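# Output the structure for:
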Amino acid sequence: MRTMHTMYQSGTDTDDRNWEAVSRVVFPVSDQDLVLPLYAIEWTRPHLTDDVFNPRLDMEKMPFDSMNSKAVRHLLNESIEDHASTAANDVFTVDSRHAMTVLAGRNVSLCTFFNAFPASYWKRWTGISAVRFSAKVRGIGEIALYKSSGRGLFSALDTINVDTTHDEAMLDADGFASIETVLPMNGLIDGGYFWFDAKAGNDAALNIEDAQWSVPCGEKTAVPSDTGSTSTASTTLSIAITTFNRAKYCLRQLRTIAHEPALVERLDTIYCTDQGTDLVRDQPGFEQVANELGSRLTYLRQTNMGGSAGFSRGMYETLKAGTSSYTLLLDDDAISEPEAILRALQFADYTKRPTIVGGGMLHLDNRTVLYTQGERFVPASVWMKPSQGLDYNHDFARFPLRDSPERHRRIDSDFNGWWMCLIPTAIMKEIGLSMPFFIKFDDTEYALRAAEHGYHTVCLPGVAVWHQAWHDKDPSRTWEEYFFQRNRWICGLLHCPKPSRRFAFEMLYGDVNVGIKLVYSALRLRHMGLRDILRGPQYILDSMPGKMAQVQQARKGFADTTLITDVDEVPAPAREFAMPFTPTTSKAIKKSGLKAIARALVSRGDGTKDAQPDVAIPSDQAIWRSFVGVNSALVTSPDGNTVAWCRRDSALFRQQVREGLRISQTLLKNWERLSQEYRESDICSIDAWGKVFKEQTITD
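Predicted coordinates:
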């Protein structure tokens, strides 16, 4: 079989053996109606706004106050995206995991989250000199190769005309011809992707199989023999999954991995650390999956010590075994795209130096929405924000990658969530394992620690898992608030040796925020967290196995923690909740917020003896404004399963705010000493964790 069309750079090696496929074009074989826009879309006319061409427009304020209704309607009509309305199955069909058919007369774009090649990331973090696109095609049509810039502007690289109805000598036994083209890595410093669009002839379909992006093997930086890998050709990875009573989800994750041959080939071991009572091994189907994985599955049981201990166990076991180049941390309840795991692994093989490679988080309940593609740590507030000012929760179904120019700029990160994160063993050997945080801030802290040792974190496009979105959670109304508060400020101590003036404000703001919402249990947990920080790093490690029980005990006795499953058990609210708020300016919102704080601090309101709630507040409106002037309220939990009759206790609120100020002043006064103490401790060392695992492992 000969190649139908080839364009080579001068001097480029054309031997297939010298190229490695690092990003295979894939398609979903299930849930297509939910996820297909992440893989392939109907081609439409590109729609780019004026500011892409003229960045000066970003400086100009929109004169809304001088616009009449006609001008507003024109503005709204201009903003409507010209996206395809044709059903996907009338444009193309997914034939298999690696094959699609473009129907006669139709046009498809692969400039999508999972199938555009993130060329600028390979340009920035690796030393590769070129990328090869190759595919097998059958039928009539054309394949057009494109490149974007960091501004989101497109340029054509090559067009390959396809007609396999003639010259059978070019075809394989199934009637397919091979096409390929090599693309130089030019113009990609600020950002940019490679992708292809496919157009079928007017009277014939176009079949595409095994499309992939490859890089020169000789430019790989990872050497298996340096890591002790048993493979003579490739690096390998172990996967660390930790689970607590999510047995069905965890089994699904194991089954997904087991059924992906290309991934299994690069897999040493899955370390499945079960910290629950509803055990994964007791699930129907576990034995079959275990048999399929064989020696590639190591099932461990230990006391529930949270995600940081579960992931650290997988990291620890990987280092102890000494055969893997990487450990992939993977959430038990996430849905994986297996190709994404391979992409993270192979990208790490080519980076200039060991690099943490993470992926984005797609919403499990809205599958085309990307929560984030990169976040920054803000030292002044010890908090995070999306990189480059991009919004959270981008919907690729409404705003495809090809029509989102801001998404074509390379997005650099300070850390990546541990819903999916690949960590080289070389980094673990040097900086240790996770901090013993139980949950929260372990991923942020680890990446910041790695950065202080010169190791970057890259959140690679085309790499992601589907995970439960945060809008169904409110840590301030659960035991998680303790770990949020404690771990946030330990992270600050570790990576901000001198305190910022804003730290005191952040601590006070957090107290006031939960207090105004009548969540007094959260005040107790927040202060408990600060007191525990003052006890020093060794206490944090030593207390971890039993801390969860202590936190849950500390929450008892508060109205906001007394959960009611049947609303008929309490009197009906005096009035129905209504949104009395009208849109206003940011300045006015801040002013009203300050008034609400002042009012709460001087209030004599008391709802502790109310015989009837003032109002029932739905979970999505449980923000400070909804509680102004309310003495007691039925508040729905974020999961919608229970309500709590929250009652105002003004005296308790003032007492707790004063206590919070006292503790935070003590912490800030001793900040520099504590910072040095935490930074010099070895509570995240391999040896320290080894002692914990020896004591907390469950054998039966």
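
# Going by C-alpha atoms from here, please, whenever you check contacts or count neighbours.
Will do.

# Surely Ser476 touches Ala522?
Yes: assessed by CA atoms under 8 Å, Ser476 is found in contact with Ala522 at 5.8 Å.

# Those two: who's more crowded?
Shown here are Ser476 and Ala522; by other CA atoms under 10 Å, Ala522 has more neighbours (28 against 22).

# Give me the residues contacting stretch 332-341.
Residues outside stretch 332-341 that contact it (CA atoms under 8 Å, 6 or more residues apart in numbering): 23-24, 26, 241-243, 246, 249-250, 253, 256-257, 260, 263, 364, 419, 462-468.

# one more to line up against the first:
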Amino acid sequence: MTSDPTVPRSVSVTVVVPTFRRERDAADQAERFAGMTMVARVLVVDQGSTLATYEPFIELRRREAKIELIDQPNLGGSGGYARGMLESLTSPEHAVYLSDDDAQISEESLALMLAHQGQADRPTIVGTAMYAADDPELQISGPEAVRGADFMWGPAGDASPNYTGWWGTLLPPGTVAELGLPAPYFLKWDDAEYGLRATRAGYDTVVPPGANVWHPTWNAFATQMSWTARILHRNRLATAAACGAGRGVIRSSLLHQGKHILAGHHLTATLWAAGIDQFLAGPGTWLGRDLTHARADGQRVVEGWNEDHLEVATDLAVTHAGPLPAARAAVRALANLVGPARPPRIVCELPADEVTWRTTLGADAVIVTGPDGSRAGTLIADGPTARRLLATTLRQHWALARRWRQLCRSYHRALPKVTTRAAWERMIAAAEEAERPAKDD
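Here you go, the predicted model:
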């Protein structure tokens, strides 16, 4: 099958762009899409309540009738996309393009995606590769797949993609009506779960050459050491359980937690532990219930950790400008695990984009620097904290192993109930009602 962007297309596109307090990015993105001939509607879902009074956006809407502003409480990425997908149902003949507010795509790429979709023999979701905005030749992500063995995402390789990132995804007309709306995860794994759902329903997923977006880069350190880590791991487990995954996901989780603990990524391990506890509590305790406070819940974990540990991280002197040799790192990591608390003696310094469990293993502390050389964070490895976290993770993963089949049944039953149009309308209405008294004051 060939994809020729010059093939005439009768299908128009509704674009969905969630945003949260990024007025300039949102306005620029809306203007770019409004200028594309195949785009009929640009639905900007503002979850920060700032665009309605942002003068450049006000002026843009005066000029561009295609742009529609939707204001709602912050329900995360899944809530923003869900609201846009709900609104798209009033134009069922349109394809639906899901986009970040800072992921730039050319009109040619979008035309190519439409052509590829139109020539497919089966319903086909078309995704995009991602390139770095500050280094346009650097590819960050290509075709991806969720591996069934351990439920981790990664390059598809020789396998077929089974999801596409919602930094740039084109759904064929009728998809939202047939498949429903995203899982109410707040953020992370909503796009992967939707892709897996589509695959089970008989949809194909492709990322054709030439379908690209350019996106600002990020580093794993910022994700794993912030409130998002709790949600990321919880949602991975929930998706795996709903899809009936085997216990390989439990082994993978335990292995990665062990790496976090040994390598001094103790805040990450704490956030993961909080996510596992919430997953173990069952879908009825959080799924579709915590969208308005999911971010605050995770932030409280981070703040509690910082209150207990930031004092130790002050006035550290760097002793090693880089990671320890592997053999020495392994020996020192084990010594730290069984030893008493003591002031850091080996202090490494690493750029944030070089922080992995391998590069921090064995250090008593790691000073993490940002692109400008300023301190972006500090990792502290101390024996008592590591032993406490290890005991917690062994207990949690034993519970996961014992209860896995029951948890799979619970999440498999629960997920379809919270991805319907009616369920999302209730969640959005409840969030708006809860926010109304504050607005009235």
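
# TM-score for these two?
Once superposed, chain against chain, the TM-score is 0.88 (TM-score structural alignment, normalised by the length of the second structure); 431 aligned residues with a CA RMSD of 2.9 Å.

# on that earlier part again, from the contacts of stretch 332-341 of the first structure, which ones fall inside strands?
Of the positions in those, Ser23, Arg24, Ile241, Thr242, Thr243, Gly462, Val463, Ala464, Val465, Trp466, His467 sit in strands, assigned by DSSP state E.

# List just the nearest of these to Val289 of the first structure.
Nearest to Val289 of the first structure among these, counting by CA to CA, is Ile241 at 15.0 Å.

# quick one on the thing from earlier: overlap of the contact sets of Ser476 and Ala522 of the first structure?
Going by CA under 8 Å, 6+ apart, residues that sit against Ser476 of the first structure and also against Ala522 are Val514.

# Enumerate every residue touching the spatially most central residue of the first structure.
Geometric centre of the first structure, nearest residue: Met361, 3.0 Å, by CA atoms, centre = their mean. Taking CA under 8 Å, 6+ apart, we find Met361 of the first structure in contact with Leu370, Tyr371, Thr372, Gln373, Trp419, Ala464, Val465, Trp466, His467.

# quick check, nearest of the residues you listed to Ile179 of the first structure?
Looking across the contacts of Met361 of the first structure and measuring by CA to CA, the closest to Ile179 of the first structure is Ala464, at 28.7 Å.

# and the closest one, what pairs with it in the second structure?
Superposed on the second structure with TM-score structural alignment, Ala464 of the first structure falls opposite Asn212.

# neighbours around the aligned partner of Ser109 of the second structure in the first structure, how many?
Under the alignment (TM-score structural alignment), Ser109 of the second structure pairs with Ala340 in the first structure. By other CA under 10 Å, the residues close to Ala340 of the first structure number 24.

# again with Trp470 of the first structure
11.

# now swap in the one 4 residues further on and tell me
Asp474 of the first structure is surrounded by 16 other residues when neighbours are defined as other CA under 10 Å.

# How about the contacts made by the counterpart of it in the second structure?
By TM-score structural alignment, Asp474 of the first structure lines up with Ala222 in the second structure. Residues near Ala222 of the second structure by CA under 8 Å, 6+ apart: Ala352.

# so stretch 135-150 of the second structure aligns onto which residues of the first structure?
Aligning stretch 135-150 of the second structure against the first structure (TM-score structural alignment) gives residues 366-381.
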